[in-house]
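Sequence and predicted model, in that order:
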Amino acid sequence: MKIYLFLFIFCISTGANGQWSKIENDPFPLHRSQKALSDIIVSDIFSPPVASRIFVYSNIAAYEIQAKSNSQFQSLKGQLNGFNGIPNADNKQISYSLAATYAYWQVAKRLVFSDQVALDSLNSILLWYKIKGYPETVVQNSILYGKKVSDSILRWVDQDQYKETRKLRRYSIVKKEGSWAPTPPGYMAAVEPYWNKIRPLCMKTADQFKPSPPPAYSRDKNSAFYKTANEVYLTGKNLNDEQLNIAKFWDCNPFFLNVNGHMNYATKKISPGAHWISIAGIACKLKTFNYIQSSFAYTSTCIALFDAFISCWDEKYRSNYIRPETFINSNIDENWQPILQTPPFPEYPSGHSVASTSAAYILTKIFGDNFKFQDNTEVDYGLPIRSFTSFDQAAKEAAISRLYGGIHYRPAIENGQIQGRDIGKHQTEKIIMQKK
């Protein structure tokens, strides 16, 4: 009888093991995590640079665990600045998928304000694993390993100078003609003026890909600067329906301030980086990538976005360039308003141009050129799906949307694209994640 009972229990346990091991490569937990974290970032109203920091460290935690389980992928140890890798697993009875997802959320939970919402998302995904038949022993072993890894990642995160920048003195507006000044309706304070002090991941320094300087400020109607400002003015007054749709689709303003009498309230939207992380997910699903392949795509994209915002913000507060709205209202038409709300930081270069181009460069390397996809990222925010024939086409549309929206001059867009392409190219030359 004891022998039969032992065989029965053995069959049950091996059957369960067979069930859960077959879905170890299911990317659902990772895709669900990206969307849930994006929603939290929107709710918490993080700026685009800070949002990129939350995404990249969470994704690196998940990727590093996955790389331990697959010889086709290589750790980022020694490839990212200051990163010395993660500990090995102490127990062989673990799910690398579950451990990676747990580490993802442990890192994310530390970096967002809504930590309880993050914990709820994690618990929901852990329930998914249990429903799929993961044995409790495997679940607990995986959680312990995920915690061990996330602790090591967070020690590295704590050295990136973020905490130090929180203690720096408030940014003082430069009172010089042609310099940036806060814009209506909120006249909000400068966003992340010290972001160039944050440790890059792949770049050596924040100014490694410093763009060419913008045209010299001038009120002379024959000057290059005045002509670029007048182009923004005339473009905004003569937009066709398609240009207007493009401007709205790529707005990606995390904090749109609504003013109604004496009442101000925010409309929360997705950030530029989160939009491109969503595109990475769309591509992964179209190619039916498994967990580690998807993790590779997400993490590569996040690294490019993170360095792009450091590089972009470094130049923004160096050139400290005046926004179109400020100049046009003072020198061309005092009643003119841009289609999009002017964000609270200097104009040059265009953040969306730098970030979009760097992300598109990485995604093209992974999925190939002429990759057709339908971008439904903005559906949650009341906008229709847009179709693209390549990542490059999408990035170019995102860049030119800033001219249509009235918040950037053309040089900020075109030089930003060069800057973003250089950042993406540098990353592909320096970092090896997938072995050939």
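Ah, there it is.

can we go C-alpha only for contacts and neighbour counts from here?
Noted.

The residue positioned nearest the centre of the chain sits in which helix or strand?
Nearest to the centroid of the C-alpha atoms of the chain, with distances taken as Cα atoms, centre = their mean, sits G273, at 3.0 Å. Counting by DSSP states H and E, the element that carries G273 is helix 272-286.

Can you list the buried residues in that helix?
Within helix 272-286, the residues that qualify as buried are 272-284, counting by 16 or more other Cα atoms under 10 Å.

same deal with stretch 423-436?
Across stretch 423-436, burial judged by 16+ other Cα under 10 Å covers 423-428, 431, 433.

one step back: the residue nearest to the centre of the chain and A304 touch, don't they?
No - the pair formed by G273 and A304 falls short of the contact definition of Cα atoms under 8 Å, at 9.7 Å.

between the two, what contacts are shared?
Both G273 and A304 are contacted by A355, under the criterion Cα atoms under 8 Å, 6 or more residues apart in numbering.

hang on, D369 packs against Q393?
No - using Cα under 8 Å, D369 makes no contact with Q393, being 10.0 Å away.

Use this one as the comparison:
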Amino acid sequence: MLKKICSILLITVAFASCTKEETPLTVTPDDYNNAVDKVTEVIIHDIFSPPVASRIYAYSNMAAYEVLVQNHPEYKSLAGQIHELGETPKPDAETAVNYDVAALVAQMEMAKSLIFSEDRITEMRDSLYMQWEEQNPTELAASKAYGLQVADHIKAWMDGDMYKQTRTMPKFSVNPDNPSRWQPTPPAYMDGIEPHWMKIRTLVIDSADQFMPIPPPEFSMEEGSEFHKQLMEVYDVRNAMTEEGDDSEKMEIAKFWDCNPYVSTHKGHLMFATKKITPGGHWIGIVKIATKKVNADLMETVYVYTKTSVALFDGFISCWDEKYRSNLIRPETLINQYIDDAWAPVLQTPPFPEYSSGHSVVSGAAAEVLTQIYGDNFQFDDDTETAYGLPVRSFDSFRNASSEAALSRLYGGIHYRAAIEEGLKQGRQLGQFVAQNLQMKSNTAQASN
């Protein structure tokens, strides 16, 4: 009798599990924002350089976009537009793929393959998988398989971008006998970061030197020369700045756009890093702010992240090409050597040559893409830096934000004016090129946007 009752119970449980209704899976724009935020968190934790961080953002967003575009005919694939990127594989017609889920799977898989702290992405991924498995295991299996298939497609293409080869190339050689050439700066005196980044395959621009800026002012420590004037401007602006008073906003602007992942703090014999967001990460944060403000759906959200991150990626290649060509010495080095050995900038000088300004280039590039998408009078409140104890700053447009980001480098004491102004031009020209040449929406969709 007991065996009979147990058999009936087992059959009942089995029947209930077989007839359990599966709930369609959903992925919201906030789910995707959270996944991108997790990437930013890991980039900060692992202390990736600004150029390398841009690569992580670009490839992970591109993978998600290439999944979603299969289900959105109003958008265009990146295949044939991004250098050497072939057609994205299609899912099997018989499988019930949820493209939104597959896109998030692809994004997480790509991000996990590009960072060190894989466990941080894996933990988020497994939590989502557990929820989805409970709701609809059939849909999850099909969507997961397709998301991983697209991620593998992007990985195979990514392998040809020269990144692996640059890992084994020699360090940058400093020339201490040439007074105009870059030298490592305090307090850590780090080697020049990513001296071979210009060899990385571009995404949309034709070559690393396509938007090469004019040369910096000719090096001269003679009073009255253009170079010496710009050096003294950095010195004088810093000396006039205070935490309070008329120049207090300059201090706020400098700190708001710091975005230096290499800040070192020294206490006695101890040295430790203060981890911060990168310049690209700041603009990825602005993408989140903009898409949330317009209540963008998932497809639009991923589209904006992707196009912006492509501009950031190409922007860093363009900028680093010029940095290690002109190889210009930083203001801090010259001021300490020739003017005031006790002088220090507001911001720590990052470990690479001065010209052109990286923040100016990538801010200009990102702002042009975002302006193409949302217009030139897009007001937003930038809370990207609140995690670092900095107040919200408000802007009337993306271009205004990029102008302030560029000027922050003068206030921070880490760039001459030429690097700022020419860097901003360089970035805006590059951003306009990406905006015009990377066609991710059909003409009909663009007209209705």
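All right, it came through fine. For clarity, every value in this text was computed on a predicted model and none was experimentally measured.

Quick TM-score on the pair, please.
TM-score of the superposed chains, computed with TM-score structural alignment, normalised by the length of the first structure, equals 0.94; 421 aligned residues with a Cα RMSD of 1.5 Å.

I would like the range of the second structure that aligns with the next helix or strand after the helix holding G273 of the first structure, please.
Per DSSP H and E, helix 272-286 of the first structure leads on to helix 291-319 as the next helix or strand towards the C-terminus. Aligned using TM-score structural alignment, helix 291-319 of the first structure spans residues 298-326 in the second structure.

Following superposition onto the first structure, what is the mean distance for that stretch?
Stretch 298-326 of the second structure: mean distance to aligned residues in the first structure after superposition is 0.3 Å, counting by mean Cα distance after the TM-score superposition for the first structure.

to the chain's geometric centre, what's the distance from that stretch?
Once both centres are worked out by Cα atoms, centre = their mean, to the nearest Å, stretch 298-326 of the second structure turns out to sit 7 Å from its chain's centre.

Give the buried residues for it.
Counting neighbours by 16+ other Cα under 10 Å, stretch 298-326 of the second structure gives 298-324, 326 as buried.

how about the helices in the stretch 151-300 of the second structure?
Ranges of helices in the stretch 151-300 of the second structure, per DSSP state H, counting those that start in this stretch, are 163-166, 226-240, 248-256, 279-293, 298-326.

Using a markdown table, lay out the ones you listed together with distance to M130 of the second structure.
Written out in a markdown table, the entries for the helices of the stretch 151-300 of the second structure read as follows (distance: least, Cα to Cα, whole Å):
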| stretch | distance to M130 of the second structure |
| --- | --- |
| helix 163-166 | 34 |
| helix 226-240 | 53 |
| helix 248-256 | 39 |
| helix 279-293 | 26 |
| helix 298-326 | 21 |
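
Of all those, which one is nearest I414 of the second structure?
Distances from I414 of the second structure to each of the helices of the stretch 151-300 of the second structure were compared using Cα to Cα; the shortest belongs to helix 226-240, at 7.9 Å.

what's the average distance of that closest one to the first structure?
Taken against the first structure, helix 226-240 of the second structure registers an average deviation of 0.3 Å after superposition, with mean Cα distance after the TM-score superposition for the first structure.

List the buried residues of that helix.
Applying 16+ other Cα under 10 Å to helix 226-240 of the second structure flags 226-235, 237-238 as buried.

Kindly calculate the angle that that helix makes with helix 248-256.
Taking axes from the mean of the first three to the mean of the last three Cα atoms, to 10 degrees, one finds that helix 226-240 of the second structure is oriented at 100 degrees with respect to helix 248-256.

what sits against L126 of the first structure?
When contacts are taken as Cα under 8 Å, 6+ apart, L126 of the first structure is in contact with L98.

which residue in the second structure lines up with it?
Residue correspondence to the second structure (TM-score structural alignment): L126 of the first structure is matched to Y129.
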